[in-house]
Structures are given as C-alpha cells and as structure tokens.
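Colleague: Just the structure for this:
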Amino acid sequence: MNFKKLLLLIAVILPLCAFTAHKYYFSVTQADYDAKSQSLKIVTRVFYDDLQKVFQERYDKSIRVDASYDQQKLDGYIKRYFEQKFIVTVNGEERSIHYLGHKDEVDYVVCFIEVENIKNLKTVSIENTLLMDLFPDQKNVVHLHAGTTKKSFLLTRENDKAVLKLSE
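Modeller: All right, here's what the predicted structure looks like:
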C-alpha cells in the first residue's frame, strides 16, 4: 500500500472512530399527576449499560442489568439507587417514592415509581441525579404534567432539580 492510500485511509477511518467512540449520557423521566388516585406516576428510562456500570461501581461487580440476572435482586438495587438519587418534594415536603418495578426495552430499562397520597397539589419538585456521579456529562430530561400545566426540564450536575408550580 502506498503512502497516499494509507494517509487517505487514516483520514477517513480516524474521524469515524472518534465519532463512534463518543457517547451521550441521558435519561428521560415522565411524571404525571393523577388527581383521581391522588398520586404522581413516574416512568424513567435509563440506558441499561449505564445503569449496569453505575451498579457495578457502587454495589457489586457481578451485577448484570439484563434478563439473565436475578430480577428480584436487580429490583432491590434499582429501588436502593433511586431512593438515593431521585428525590421528590410535594408542596415543600420531601416524599417517599414507591418503586413499583421495571421492564427491559431494547436499549434501556424502564423504571416505574409512584408517590401516593398527594392532596391539593401546588408544587412538585424532582431532584434527579441518576448516573451523574459516574458520568459528568449526564443529562436527565424531566417532563412534569399536572392538570393543564406541562413543563420540561434538562437537568445537569449544576442544575439537578425540576420544579413545577401550579397556577391557582
């Protein structure tokens, strides 16, 4: 192979390698207030490989975030992690989240959470620091919906809280 062909090959392959090595870190959360059941229903989607990496760093190197791993144990890790990194405040009071379970999708894990017994909702705040301790570029998108009020937030390490105030 002559030098010009080698140089051309490197010029073409190197940018492709750099592009494929780049990874975006994000999660998406949808939180909907259900006035009938007086609860905040929350669905969070997190890439399974990112969640697995953070679990292996924090808890146990053998954790697998897939169907081959003990699902009851995996739910325990997800619940524990969410309780530490996902804080919901309603009308100025921090509330317990109830982890309901998860399901696997192609590239991500869908986690189901609920906050119950919410009467007379005026404000809801979600502090979402999922994966931010391991991935500095992590972005967490939060969509909040209550009644006719809808708002979306892009949360980062520097700004990790979404607040929705309902009009009275």
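
Colleague: can we go C-alpha only for contacts and neighbour counts from here?
Modeller: Noted.

Colleague: any residues touching stretch 24-34, and which ones?
Modeller: 39-47, 50, 135, 137-147 (Cα atoms under 8 Å, 6 or more residues apart in numbering).

Colleague: go on, stretch 154-162?
Modeller: With contacts defined as Cα under 8 Å, 6+ apart, stretch 154-162 is touched by 125-129, 132, 136-142, 153.

Colleague: chain center to it: distance?
Modeller: 12 Å (Cα atoms, centre = their mean, to the nearest Å).

Colleague: before we move on, what about stretch 65-73?
Modeller: 19 Å.

Colleague: how about the helices in the chain?
Modeller: In the chain, helices defined by DSSP state H lie at 3-21, 48-58, 71-85, listed in chain order.

Colleague: got the buried residues for the shortest one?
Modeller: Pointing back at helix 48-58 there. Tyr48, Asp50, Leu51, Gln52, Lys53, Val54, Phe55 (16 or more other Cα atoms under 10 Å).

Colleague: Nearest to His102, out of the residues you listed: which one, please.
Modeller: The shortest approach to His102 among these belongs to Tyr48, at 11.3 Å (Cα to Cα).

Colleague: what's the nearest residue to Leu144 if we skip its chain neighbours?
Modeller: Nearest residue to Leu144, sequence neighbours excluded (Cα to Cα, 6 or more residues apart in numbering): Ala31, at 5.0 Å.

Colleague: and for comparison, fold this next one:
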Amino acid sequence: MKKYLHIISILTVFLMMGFATQDFYSSMTKVDYVEGSKTLKFTTKLNTSHISDAIKINPNTAQFEAEVKKYVNNNIDVYINGAAKTLTFTGSQVKGETVWVYFESGGIGDVSTIRIKNTILLGTFPKQFNLVNIAYKGNQKTMNFQRGKEVNEVSF
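Modeller: This is a model prediction of the structure:
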C-alpha cells in the first residue's frame, strides 16, 4: 500500500509541474452599446508581454500604441445586421502586465445581429482564447474565439 501511495504522490507532483509550466493565453473584450450616441464601445484587456511578442515592439516605446492600434484594426472585424462597421481606435494604456485597448464604432441604430471576427493573438499563440461580452439594451451575450473558431454571431 505504501508503494502505491508513493507512486501516486510522485505522479501528482509531475502532474502539478506540468500545470505550472503551462502559460495561459487569453484576451477579454467588453462591448457596451451607448444608446445616446448610438455607439458600440469596445474595451479589450490583453497581457502586455503577449501583445508585445505579437507586434514585436517593446511596450515602453513610443511606437507601441500605434502598433497596437494597427494590430487591433487588422484582427477584429465587426458586422452589425450583416453590414461591416469601421472601428475607431480611441486609445490604450499599459498598466504593468495588462494593456487596455479602447476602440468604438458609431452610427449604430437598432441591432438584430452582431458578428465578430476576432483573431487577436491566434496567429502567435495556438492555444489563445478570446472572450467577448456584449451589453446591448439590457441584454448580455458572450462570444468565444479560438483557433478554428475565429467568427461568432449573436442575435438580439
């Protein structure tokens, strides 16, 4: 019995070490509809080192914000009721291990469907998982994106 307990404890240590070395790759985006201005406001939270690896720019440099803007514009597409919408970058902030990216799309009337293509960091990190939460007129919807499932659509 002691031998089995010893083997189980060794296997448990190896299993725990395997989890400790796994890096977790994810982004979270919150989308809020502002009815007064008819605008969808996007707030995306990224890991600083992950986005820095993807765009190959040090986050402490002046070019970082411009490259993040270009990267987001190239990796997120939004369609409202089947029509493509333009995203306007409104800023970003680096706070330690987190980069906050802000962008919006204006001129949004009534929404019946939102389709999003989100490939943020999917090309750099194969196990990347992107989560998008949408708040529209009191309704909440959630979308998940990963390699092989880069497009998602919700109805309101």
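
Colleague: What TM-score do the two superposed chains give?
Modeller: Superposed pair, TM-score by TM-score structural alignment, normalised by the length of the second structure: 0.86. Supporting alignment: 147 aligned residues with a Cα RMSD of 1.9 Å.

Colleague: Nearest to Leu14 of the first structure among the buried residues of helix 48-58 of the first structure?
Modeller: For the buried residues of helix 48-58 of the first structure, the nearest to Leu14 of the first structure is Asp50 (25.4 Å; Cα to Cα).

Colleague: Could you measure from the residue lying closest to that closest one once chain neighbours are set aside over to Phe112 of the first structure?
Modeller: Excluding its sequence neighbours, the residue lying closest to Asp50 of the first structure (Cα to Cα, 6+ apart) is Leu131, at 7.4 Å. Computed as Cα to Cα, to the nearest Å, the Leu131 of the first structure to Phe112 of the first structure distance reads 17 Å.

Colleague: do the same with Leu6 of the first structure
Modeller: In terms of Cα to Cα, Leu6 of the first structure sits 52 Å off from Phe112 of the first structure.

Colleague: now swap in Phe135 of the first structure and tell me
Modeller: 23 Å.

Colleague: Of the two, which one has the most company?
Modeller: Phe112 (19 against 15; other Cα atoms under 10 Å).

Colleague: counterpart of the residue nearest to Leu144 of the first structure in the second structure?
Modeller: With TM-score structural alignment as the criterion, Ala31 of the first structure lines up with Val31 in the second structure.

Colleague: where along the first structure do the strands fall?
Modeller: Along the first structure, counting by DSSP state E, strands occupy 26-34, 39-47, 86-90, 93-95, 98-104, 108-115, 123-128, 139-146, 149-155, 161-165.

Colleague: could you give the angle of the last one to strand 149-155?
Modeller: Right, the one you point to is strand 161-165 of the first structure. Orientation check (axes from the mean of the first three to the mean of the last three Cα atoms, to 10 degrees): strand 161-165 of the first structure against strand 149-155 gives 170 degrees.

Colleague: Can you state the residues of the second structure onto which strand 161-165 of the first structure aligns?
Modeller: Counting by TM-score structural alignment, strand 161-165 of the first structure corresponds to 151-155 in the second structure.

Colleague: The matching stretch vs the first structure, average offset?
Modeller: On superposition with the first structure, the mean distance recorded for stretch 151-155 of the second structure (mean Cα distance after the TM-score superposition for the first structure) is 2.1 Å.

Colleague: Please spell out which residues along that stretch are buried.
Modeller: Val151, Glu153.

Colleague: now do stretch 36-47 of the second structure
Modeller: Residues of stretch 36-47 of the second structure classed as buried: Thr39, Leu40, Lys41, Phe42, Thr43, Thr44, Lys45, Leu46, Asn47 (neighbour count, 16+ other Cα under 10 Å).

Colleague: what comes into contact with that stretch?
Modeller: Applying Cα under 8 Å, 6+ apart, the external contacts of stretch 36-47 of the second structure come out as 26-34, 97-109.

Colleague: Likewise for stretch 113-131 of the second structure?
Modeller: Contacts for stretch 113-131 of the second structure (Cα under 8 Å, 6+ apart): 24-29, 50-51, 53-54, 72, 75-82, 142-147, 150-156.

Colleague: buried subset of these?
Modeller: Applying 16+ other Cα under 10 Å to the contacts of stretch 113-131 of the second structure flags 25-29, 50-51, 54, 72, 77-78, 80-81, 143-147, 150-151, 153 as buried.

Colleague: who are the neighbours in contact with the counterpart of Asn133 of the second structure in the first structure?
Modeller: Matched by TM-score structural alignment, Asn133 of the second structure corresponds to His143 in the first structure. The contact partners of His143 of the first structure, by Cα under 8 Å, 6+ apart, come to Val28, Thr29, Gln30, Ala31, Lys150, Lys151, Ser152, Phe153.
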